[in-house]
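>>> here is a sequence together with a model predicted from it:
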Amino acid sequence: MKSLNNAIAEQAIMKGSPNDHDLERMLMIRQYELTILELFSSGHIKGTTHTCIGQEYIPVALNPFIEEEDFVISNHRGHGHYIARYGDAEGLLAEVMGKKGAVCNGIGGSQHIRRDRFISTGVQAEGIAVGTGIAWSYKFKQQDNLVFVYIGDGTFGRGCLYESLNFAGLWNLPMVIVVENNGIAISTHQSYSMSGSIEGRVRGFDLDYMCVHSKDVNEIREQIGGAIDRVRKEFKPLVIECITERVASHSKGDDTRSPEELERVQENYWYNQLKASDTARVERLEEAVRNQMQTLQELVINREGAEWEDYEKRKNK
């Protein structure tokens, strides 16, 4: 078997190199997720959390197409979507830890975030249903805005998704639906749970569709830019299926993949590929990001807990 470094060097998926800003944001998302896993293991985070390690490049590639008045709807694996849009690792870390300065005052936790025109939900397919409603309101009010909805391949097992696709296609709603297809839903491989393809199901509702295999943010933007512009001009929904890998486990430690499969995932990981081809730059930016996250971790962990306002107080304001 080839060594990991040799196998990585032979990969051709990363055809280009992101600029420093994009790479720093990708590394920030990665380091945030690693920090979350460490804090969970040490007992500083309660409840559950799902990391997007391996998929960090997707929201970074999409972010330049998202305007301030556009709505973004995320899911249970949504830390990267939030950080890509706002760069607010501190507020999100405080939220997940239930500390002061939290985005949602510590009430939302890891999965349920609300800020401006961004929401995330841990309920499968709820996001696309809500997004369909928001997109319909945009069209009804003749607003020149889009709704971006992030879902996973596992969401195609939910009936609500098909109702949403049907409604979006019927009314030509201004939606961009990004499917982060990592090929595995919790521990079930797609080949055991899906008959046909995502493309086939999407085209059955007469929606525009495109598939992205690249992990190069510049190449992705070149591929999808024109299609997103058409959605903005013509109000016809677009589904972008991103073929990707989930490097970490589904949640914390629940990974049933074989050692051989995990090795293949590591070989395909954009981080390992880029670090092998551009070592000095990656290490320089990574050190800065790691130091920043360490500072944020120490700052947030020593704060007092977030104070929740009860319903009666909020109702009477």
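Happy to help now that I have it. Numbering: from 1, shown residues only.
>>> C-alpha only now, for contacts and for neighbours.
Will do.
>>> quick one: the strands in the stretch 51-200 of the chain?
Secondary structure of the stretch 51-200 of the chain (DSSP state E, counting those that start in this stretch): strands located at 71-74, 114-115, 118-120, 147-152, 175-181, 184-185, 188-189.
>>> can I get the ones you listed in JSON lines including distance to residue 61 and mean neighbour count?
Listed next are the strands of the stretch 51-200 of the chain as JSON lines, based on distance: least, C-alpha to C-alpha, whole Å; neighbours: other C-alpha atoms under 10 Å:
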{"stretch": "strand 71-74", "distance to residue 61": "14", "mean neighbour count": "25"}
{"stretch": "strand 114-115", "distance to residue 61": "21", "mean neighbour count": "14"}
{"stretch": "strand 118-120", "distance to residue 61": "17", "mean neighbour count": "22"}
{"stretch": "strand 147-152", "distance to residue 61": "13", "mean neighbour count": "25"}
{"stretch": "strand 175-181", "distance to residue 61": "12", "mean neighbour count": "24"}
{"stretch": "strand 184-185", "distance to residue 61": "22", "mean neighbour count": "18"}
{"stretch": "strand 188-189", "distance to residue 61": "26", "mean neighbour count": "14"}
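>>> ok, and here's another one to check against it:
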Amino acid sequence: MAKLVTVRLVLALAASKTCQLFQLDINNAFLHGYLDEDIYMLPPEGYDKAVAPQVCKYGLKQASRQWNVEFTSTLLEYGFNQSYHDNCLFTFTTMIYFLVLVVYVDDILTTCTSEEEMVAVKQLLHKKFNIKNMGVAKYFLGIEIARSNDGMYLSQQKYVKDIIQDLKMDQAKAVATPLAHDWNVEDNNSPLLEDPSQYRRLVGRLLYLNFTRQDLTFSVHHLSQFMQHPTYCHWNVALDVVMYLKGTTNHGLYYPANTNMEITIFCDADWAKCTLIRRSITGYCIMIGGALIS
């Protein structure tokens, strides 16, 4: 499964080079893997012979791994290069064109500087795996992708609206910041939540929003420290973040077109600001061609 930072990198590359992004889906992906160990199945009633499948089935713990092995070996046979830093990132480079492909379980995002070669790769994959061509990528892993001549805009508006509706906060008043500067993390008077799973689920959803909403990173970093024993105080602070989202639903990331792909890094740190353990907190951002990657 590809790292989300890798997905952002591919999106930034497509925006910078003004290449079309395409989304592919593998039909019954886990059935394409071959088992490399003996596994026996309980036969149906009336059949008295042991069943030893040669290919993976849905429900087998080996299925996802063997699918990845089969897909990787196929791309390597076609001449792709596998990234050392992310095994789900593949590139194909010649003197004429450059193609990049990233796979997230059975969802594929790919872009190429040559439309003809892009069509050829799709045909090769379809012969092997019977892929479903989803066309130009507009919605990938819950991320909405909008293109223009000036660049690419990424957002998670639908995901944000789903969170607000699930919490029945449609009529809640929006706030200007995700976290109050005077929030006391050591509020020992607040009772523990009766059902901590609701807090964990909400924080998990906020964590996924960090793909396009880096303005939430600091707040979610704080909330994630209390997953084991969350209190009503922590829950209310998490709801404040949702109220902030209500007023900033359409916020996201902008990736400019026609850039030189120059790498720029910013970093900073405070001094012992954590009131729990008095450790310092470091923040950083890595940009490629003006596009925030990490």
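Received the coordinates, thanks. Fair warning: this is a prediction, and the values are worked out from it, not measured in the lab.
>>> can you calculate the TM-score here?
The TM-score (TM-score structural alignment, normalised by the length of structure 2) is 0.24; 128 aligned residues with a C-alpha RMSD of 6.8 Å.
>>> need the strands of the stretch 51-200 of structure 1 in JSON lines (columns: distance to residue 279 of structure 1).
JSON lines is the format used below for the strands of the stretch 51-200 of structure 1 (distance: least, C-alpha to C-alpha, whole Å):
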{"stretch": "strand 71-74", "distance to residue 279 of structure 1": "32"}
{"stretch": "strand 114-115", "distance to residue 279 of structure 1": "36"}
{"stretch": "strand 118-120", "distance to residue 279 of structure 1": "34"}
{"stretch": "strand 147-152", "distance to residue 279 of structure 1": "31"}
{"stretch": "strand 175-181", "distance to residue 279 of structure 1": "27"}
{"stretch": "strand 184-185", "distance to residue 279 of structure 1": "30"}
{"stretch": "strand 188-189", "distance to residue 279 of structure 1": "33"}
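>>> residue 263 of structure 2 and residue 269 of structure 2, how far apart?
Note on residue 263 of structure 2: its distance to residue 269 of structure 2, by C-alpha to C-alpha, to the nearest Å, is 21 Å.
>>> do residue 282 of structure 2 as well
Shown here: residue 282 of structure 2 relative to residue 269 of structure 2, a distance of 4 Å by C-alpha to C-alpha.
>>> and the strands in the stretch 101-250 of structure 2, which stretches?
Going by DSSP E, counting those that start in this stretch, the stretch 101-250 of structure 2 shows strands at 107-112, 131-136, 139-140, 143-148, 151-155.
>>> out of these, which is the most enclosed?
strand 107-112 (a mean of 24; mean count of other C-alpha atoms under 10 Å).
>>> tell me the angle that strand makes with strand 131-136.
Note on geometry: by axes from the mean of the first three to the mean of the last three C-alpha atoms, to 10 degrees, strand 107-112 of structure 2 and strand 131-136 are set 60 degrees apart in direction.
>>> report all helices and strands that strand 107-112 of structure 2 contacts.
helix 4-16, strand 21-26, strand 98-104 (3 or more C-alpha pairs under 8 Å, 6 or more residues apart in numbering; DSSP states H and E).
>>> swap the cut-off to 6 Å and go again
Strand 107-112 of structure 2 sits against strand 21-26, strand 98-104, with contacts defined as 3 or more C-alpha pairs under 6 Å, 6 or more residues apart in numbering; DSSP states H and E.
>>> return the set of buried residues in the longest one.
Applying a neighbour-count criterion of 16 or more other C-alpha atoms under 10 Å, the buried positions in strand 98-104 of structure 2 are 99, 100, 101, 102, 103, 104.
>>> and what of stretch 276-294 of structure 1?
282, 285, 286, 289, 290, 292, 293.
>>> assign a three-state SS to residue 210 of structure 1, would you?
Here residue 210 of structure 1 is strand, with the state taken from DSSP: H, G, I helix; E, B strand; the rest coil.
>>> so it touches residue 240, yeah?
Yes: between residue 210 of structure 1 and residue 240 there is a contact under C-alpha atoms under 6 Å: 5.1 Å.
>>> who's more crowded, these two?
The neighbour comparison of residue 210 of structure 1 against residue 240 (other C-alpha atoms under 10 Å) goes to residue 240, with 21 against 14.
>>> give the contact list for that one.
178, 209, 210, 211 (C-alpha atoms under 6 Å, 6 or more residues apart in numbering).
>>> my guess is it is in a strand, correct?
Yes: if the criterion is three-state DSSP, then residue 240 of structure 1 is within a strand.
>>> with respect to residue 10 of structure 1, which of the contacts of residue 240 of structure 1 is nearest?
For the contacts of residue 240 of structure 1, the minimum distance to residue 10 of structure 1 (C-alpha to C-alpha) is 23.1 Å, reached by residue 211.
>>> which residue is the nearest non-sequential neighbour of that closest one?
residue 241 (4.7 Å; C-alpha to C-alpha, 6 or more residues apart in numbering).
>>> which residues in structure 2 form helices?
4-16, 63-77, 115-129, 157-166, 196-209, 217-223, 232-247 (DSSP state H).
>>> mean neighbour count and distance to residue 140 of structure 2 added to those, as CSV?
Listed next are the helices of structure 2 as CSV, based on neighbours: other C-alpha atoms under 10 Å; distance: least, C-alpha to C-alpha, whole Å:
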stretch, mean neighbour count, distance to residue 140 of structure 2
helix 4-16, 22, 10
helix 63-77, 17, 19
helix 115-129, 14, 18
helix 157-166, 16, 12
helix 196-209, 18, 13
helix 217-223, 17, 21
helix 232-247, 20, 21
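>>> could you dump those helices to a markdown table with distance to residue 109 of structure 2?
A markdown table is the format used below for the helices of structure 2 (distance: least, C-alpha to C-alpha, whole Å):
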| stretch | distance to residue 109 of structure 2 |
| --- | --- |
| helix 4-16 | 8 |
| helix 63-77 | 14 |
| helix 115-129 | 12 |
| helix 157-166 | 20 |
| helix 196-209 | 18 |
| helix 217-223 | 25 |
| helix 232-247 | 28 |
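>>> quick one: closest of the ones you listed to residue 24 of structure 2.
Of all the helices of structure 2, helix 115-129 sits nearest to residue 24 of structure 2, with 8.5 Å by C-alpha to C-alpha.
>>> residue 40 of structure 1 is in what secondary structure piece?
Under the criterion of DSSP states H and E, residue 40 of structure 1 resides in helix 20-41.
>>> how about that helix: buried residues?
Buried residues in helix 20-41 of structure 1, counted by 16+ other C-alpha under 10 Å: 22-37, 39-40.
>>> got the contact list for residue 136 of structure 2?
Counting by C-alpha under 6 Å, 6+ apart, residue 136 of structure 2 touches 21, 22.
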